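Visitor: sequence unavailable; structure follows:
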């Protein structure tokens, strides 16, 4: 009987903690960031610990990417700028240069390298930067929490398998 109670309790914990996955949280945060910023584009960029390389990790965009933000992001030099940046990066839109308008803010509290949350597709002002920074802080905490729950599930599965031997 005691083993049955342990198995049930462990299964309940694992099920409850498995509700959030980091990848799903990233997608939801990007979609919400686009809505908060009043644009259709948002995503995350990770900068390595040495601040030499930045790479896009997720992009929320409308079908077909009408503003061609995806190729602009990788080919414009903005990733190099983010790799060196400690603070927000704001670029004005420029139709002549096919630049969509861009705002990226650091994601504090998320311990993985130096991530940035970005939005694109219009001109952004200081108020947008402030709002997105606050959103990025909340997002960083959510990502930390989701990562912690994923780690807890792995540990609980180990406890459960050890206990059932």
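Guide: Perfect, thanks for sending it. As the structure is a prediction and not an experimental result, all values here were calculated from the model.
Visitor: CA only for contacts and neighbour counts going forward, please
Guide: OK.
Visitor: run the chain-centre distance for stretch 49-60.
Guide: Relative to the centre of its chain, stretch 49-60 is centred 11 Å away, using CA atoms, centre = their mean, to the nearest Å.
Visitor: try stretch 108-127
Guide: Per CA atoms, centre = their mean, the centroid offset for stretch 108-127 relative to its chain is 9 Å.
Visitor: equivalent analysis for stretch 18-27, please.
Guide: In terms of CA atoms, centre = their mean, the centre of stretch 18-27 is set 10 Å apart from its chain centre.
Visitor: now it: buried residues?
Guide: Neighbour-count burial for stretch 18-27 flags 18, 20, 21, 22, 25, 26, 27 (criterion: 16 or more other CA atoms under 10 Å).
Visitor: nearest to residue 70, of the residues you listed?
Guide: Distance to residue 70 across the buried residues of stretch 18-27 (CA to CA) is lowest for residue 27, with 15.9 Å.
Visitor: want to compare, so here's the second one:
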């Protein structure tokens, strides 16, 4: 039982999100990426992970909080693309839904340059792969909880 629990416990969802975000940055050719989670009623969006270079030169964390983009993502049901406009502090932004089976909606985003249709297509495909990985990690976490319950109640 211990070996099975140890094997299933190898994947941490937070580590996986970080790896997925870093890979999304590499795929999109930008230094910024992350995940935004939207509640089931689509009223609130929360940035759950941001990958940025040291010092966050574009101030993406602040921009996400102050730009209204989180509210826009809360209302969005499909990909959101924003062209960069340095005169008003718009960094260029592309977010696509992550098709996970959950009560909440999740977006994977990249930022820092102008994005086109090819970028959108590539990010959508990557988001689908990310969804499969996140779902698998979540299922492994659930399996570990069940196995710990079995171990706790097994006869001595």
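Guide: Right, received. Where do you want to start? Everything numeric here is computed off the predicted structure, so don't read it as measured data.
Visitor: how about the buried residues of stretch 18-27 of the first structure, which pair is most distant?
Guide: Of all pairs drawn from these, the widest gap by CA to CA lies between 18 and 27 and measures 16.6 Å.
Visitor: how about a markdown table for the buried residues of stretch 18-27 of the first structure, with secondary structure and distance to residue 60 of the first structure added?
Guide: Listed next are those as a markdown table, based on DSSP: H, G, I helix; E, B strand; the rest coil; distance: CA to CA, whole Å:
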| residue | secondary structure | distance to residue 60 of the first structure |
| --- | --- | --- |
| 18 | coil | 24 |
| 20 | coil | 19 |
| 21 | coil | 17 |
| 22 | helix | 15 |
| 25 | helix | 13 |
| 26 | helix | 10 |
| 27 | helix | 7 |
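Visitor: can you list these in CSV and add distance to residue 79 of the first structure?
Guide: Formatted as CSV, the buried residues of stretch 18-27 of the first structure follow (distance: CA to CA, whole Å):
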residue, distance to residue 79 of the first structure
18, 33
20, 29
21, 26
22, 23
25, 23
26, 19
27, 20
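Visitor: apart from its neighbours in sequence, what residue is nearest residue 128 of the first structure?
Guide: Counting by CA to CA, 6 or more residues apart in numbering, residue 128 of the first structure lies nearest to residue 37, which is 6.7 Å off, once chain neighbours are set aside.
Visitor: just confirm residue 152 of the first structure is within a helix.
Guide: Yes - per DSSP: H, G, I helix; E, B strand; the rest coil, residue 152 of the first structure lies within a helix segment.
Visitor: which one in the first structure is aligned with residue 69 of the second structure?
Guide: Aligning on TM-score structural alignment places residue 69 of the second structure opposite residue 78 in the first structure.
Visitor: what's the answer for residue 100 of the second structure, then?
Guide: Under the alignment (TM-score structural alignment), residue 100 of the second structure pairs with residue 109 of the first structure.
Visitor: ok, which stretches of the first structure are strands?
Guide: All strands of the first structure, identified by DSSP state E, fall at 41-47, 54-60, 89-91, 102-106, 114-120.
Visitor: can I get these in CSV including mean neighbour count?
Guide: Output for the strands of the first structure, formatted as CSV (neighbours: other CA atoms under 10 Å):
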stretch, mean neighbour count
strand 41-47, 24
strand 54-60, 18
strand 89-91, 18
strand 102-106, 25
strand 114-120, 28
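Visitor: in JSON lines, list these along with distance to residue 72 of the first structure.
Guide: Below are the strands of the first structure laid out as JSON lines (distance: least, CA to CA, whole Å):
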{"stretch": "strand 41-47", "distance to residue 72 of the first structure": "12"}
{"stretch": "strand 54-60", "distance to residue 72 of the first structure": "12"}
{"stretch": "strand 89-91", "distance to residue 72 of the first structure": "12"}
{"stretch": "strand 102-106", "distance to residue 72 of the first structure": "11"}
{"stretch": "strand 114-120", "distance to residue 72 of the first structure": "11"}
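Visitor: and the helices in the second structure?
Guide: Ranges of helices in the second structure, per DSSP state H, are 2-8, 13-28, 60-66, 69-75, 117-153.
Visitor: distance to residue 54 of the second structure for the ones you listed - can I get that in CSV?
Guide: Output for the helices of the second structure, formatted as CSV (distance: least, CA to CA, whole Å):
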stretch, distance to residue 54 of the second structure
helix 2-8, 33
helix 13-28, 13
helix 60-66, 12
helix 69-75, 22
helix 117-153, 23
